[in-house]
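> Build me a model from this:
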Amino acid sequence: MGLLENFSSGLFIIQSAIFLVLLFVLRKYAWKPILDAVNEREISIVDSLNQAKLAKKEVENLKAENENIIRAAKVERDAILKEAREIKDRIVGEAKDVAKEEGDKMIEQARQAIQAEKSAAMADIKKQIGSLSINIAESILKQKLDSSEAQNALVEEYLNKSNLN
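A predicted model of the protein is given here:
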């Protein structure tokens, strides 16, 4: 067993030396590139996370800005609608006033026309009544004064009245 033990301990030493050499070679040629790659990957992930945070902040800012724009647009829309309603009400009011004035003018013109026609009709009626009265009086006088006795009696009656007055 001595030889086996010597061989085992020699093998152990050789294996330990190979392990150390392998560890040195791996450290120099494999660990450094692996660690560099891991570090680069870590840096890339951190950068990506930072960019994602920045993008998220930008999206939130854009959302807030959009909400502000929408709010401002709604306020402006409401103001425009209010102004439009006021303009409409003013135009409708003015149109009503103009229509009322025109209606009042037309009514006044109609009243004046009616009054003028009434006056003309009254004058015409007076003229016709005067003419008719004269015709009736003439007709009555012709009937009464058909005879010379009636004419003499009428003349005497007028003379007596004239003398009395």
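> alpha carbons only for contacts and neighbour counts from here, please
OK.
> Quick check: which element contains residue 92?
helix 32-144 (DSSP states H and E).
> And that helix, what does it pack against?
Helices and strands touching helix 32-144, as assessed by 3 or more CA pairs under 8 Å, 6 or more residues apart in numbering; DSSP states H and E, are absent.
> distance between that helix and the chain's centre?
Relative to its parent chain, helix 32-144 has a centroid offset of 8 Å by CA atoms, centre = their mean, to the nearest Å.
> Can you identify the element that follows it toward the C-terminus?
Beyond helix 32-144 toward the C-terminal end (DSSP H and E), the next one is helix 148-164.
> got the angle for that next one vs helix 32-144?
Angle of helix 148-164 versus helix 32-144, following axes from the mean of the first three to the mean of the last three CA atoms, to 10 degrees, is 110 degrees.
> if I look at the most centrally placed residue in the chain, how far off is residue 70?
Against the mean C-alpha coordinate of the chain, by CA atoms, centre = their mean, the closest residue is residue 81 at 3.5 Å. Residue 81 is 16 Å from residue 70, where distance means CA to CA, to the nearest Å.
> what do you get for residue 7?
Residue 7 is 86 Å from residue 70, by CA to CA.
> Let's compare: structure for the following, please.
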Amino acid sequence: MLTNQFVLGVTESTQKFNGGDILYTVAAFAVLLFILKKVAWGPLMGIMIKREEYIANEISAAEKSRIESNQFLEEQKALLKEARIEAQAMIENSKEHGEVQREEIIQVARQEADRLKESARLEINEQKEQAIVALREQVASLSVLIASKVIEKELSEDDQQKLINEYIQKAGE
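Just a heads-up that it's a prediction; the model follows:
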């Protein structure tokens, strides 16, 4: 029974309002909060502010880098477009130059062909003149030969015509 009284006595004494303990607990809590604020909360908030500034700086740097990248991309697109235009102009220039060269080659070839034709025509005319001179010489010698044969013998008109035709046929061969 003694244990029952002791338990009852302890429970009765713990149920009393004790203002000093509450005051002591509140003061200890306030001191603990003050120490936490100075030792942990202040540096922790400083680190958080620095981290926030670092993240904000990184975001602005990334945004700036993105803007610069877009500008560089636009510049590269413009340079590529300019290079394509320049390449197209070079191709057109090459085509025109090739066309001019082709025309020059054709013109030179025509001039050479005309020169060769003129040279051949002159050679043909020269050969023709030589043939005419040779033919005249042969006709003259044949005429002399016919005349000498006519003188040697008296021929009738049919014989003379036959003889002339034979010599003309020989001259044609």
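> counterpart of the residue nearest to the centre of structure 1 in structure 2?
Superposed on structure 2 with TM-score structural alignment, residue 81 of structure 1 falls opposite residue 91.
> Please report the distance of its match from residue 76 of structure 2.
Taking CA to CA, one finds residue 91 of structure 2 at 22 Å from residue 76 of structure 2.
> Please apply the same query to residue 121 of structure 2.
According to CA to CA, residue 121 of structure 2 stands 66 Å off from residue 76 of structure 2.
> With residue 15 of structure 2 instead?
The spacing between residue 15 of structure 2 and residue 76 of structure 2, counted by CA to CA, is 83 Å.
> So for those two, which sits in the more crowded spot?
For residue 15 of structure 2 versus residue 76, neighbours defined as other CA atoms under 10 Å are more numerous around residue 76 (12 against 8).
> Looking at the alignment, what corresponds to that one in structure 1?
So, by TM-score structural alignment, residue 76 of structure 2 is matched to residue 66.
> Kindly report the same for residue 111 of structure 2.
In structure 1, the residue paired with residue 111 of structure 2 is residue 101, using TM-score structural alignment.
> What is the aligned counterpart of residue 51 of structure 2 in structure 1?
The equivalent of residue 51 of structure 2 in structure 1 is residue 41 (alignment by TM-score structural alignment).
> Kindly report the same for residue 124 of structure 2.
Per TM-score structural alignment, the equivalent position to residue 124 of structure 2 in structure 1 is residue 114.
> ok, its match to residue 108 of structure 1 distance?
Separation of residue 114 of structure 1 from residue 108 of structure 1 (CA to CA) stands at 10 Å.
> ok, now residue 120 of structure 1?
For residue 120 of structure 1, the distance to residue 108 of structure 1 - CA to CA - is 18 Å.
> what do you get for residue 77 of structure 1?
Going from residue 77 of structure 1 to residue 108 of structure 1 by CA to CA gives 46 Å.
> Also residue 21 of structure 1?
Taking CA to CA, one finds residue 21 of structure 1 at 126 Å from residue 108 of structure 1.
> And residue 10 of structure 1, by the same measure?
139 Å.
> Residue 89 of structure 1 now?
Here residue 89 of structure 1 is placed at a distance of 28 Å from residue 108 of structure 1 (CA to CA).
> what does residue 142 of structure 1 give?
50 Å.
> go on, residue 86 of structure 1?
32 Å.
> do the same with residue 141 of structure 1
48 Å.
> count of neighbours near residue 71 of structure 2?
Count around residue 71 of structure 2 with other CA under 10 Å applied: 12.
> how near is it to residue 31 of structure 2?
For residue 71 of structure 2 relative to residue 31 of structure 2 (CA to CA), the value is 57 Å.
> do residue 125 of structure 2 as well
For residue 125 of structure 2 relative to residue 31 of structure 2 (CA to CA), the value is 136 Å.
> ok, residue 31 of structure 1 - how many residues close by?
Neighbours of residue 31 of structure 1 (other CA under 10 Å): 14.
> do residue 155 of structure 2 as well
For residue 155 of structure 2, the neighbour count with other CA under 10 Å is 13.
> With residue 7 of structure 2 instead?
By other CA under 10 Å, 11 other residues sit near residue 7 of structure 2.
> Same question for residue 38 of structure 2.
12.
> ok, now the one 5 residues further on?
Residue 43 of structure 2 has 13 neighbouring residues, counting by other CA under 10 Å.
> Could you do the one 3 residues further on as well?
By other CA under 10 Å, the residues close to residue 46 of structure 2 number 12.
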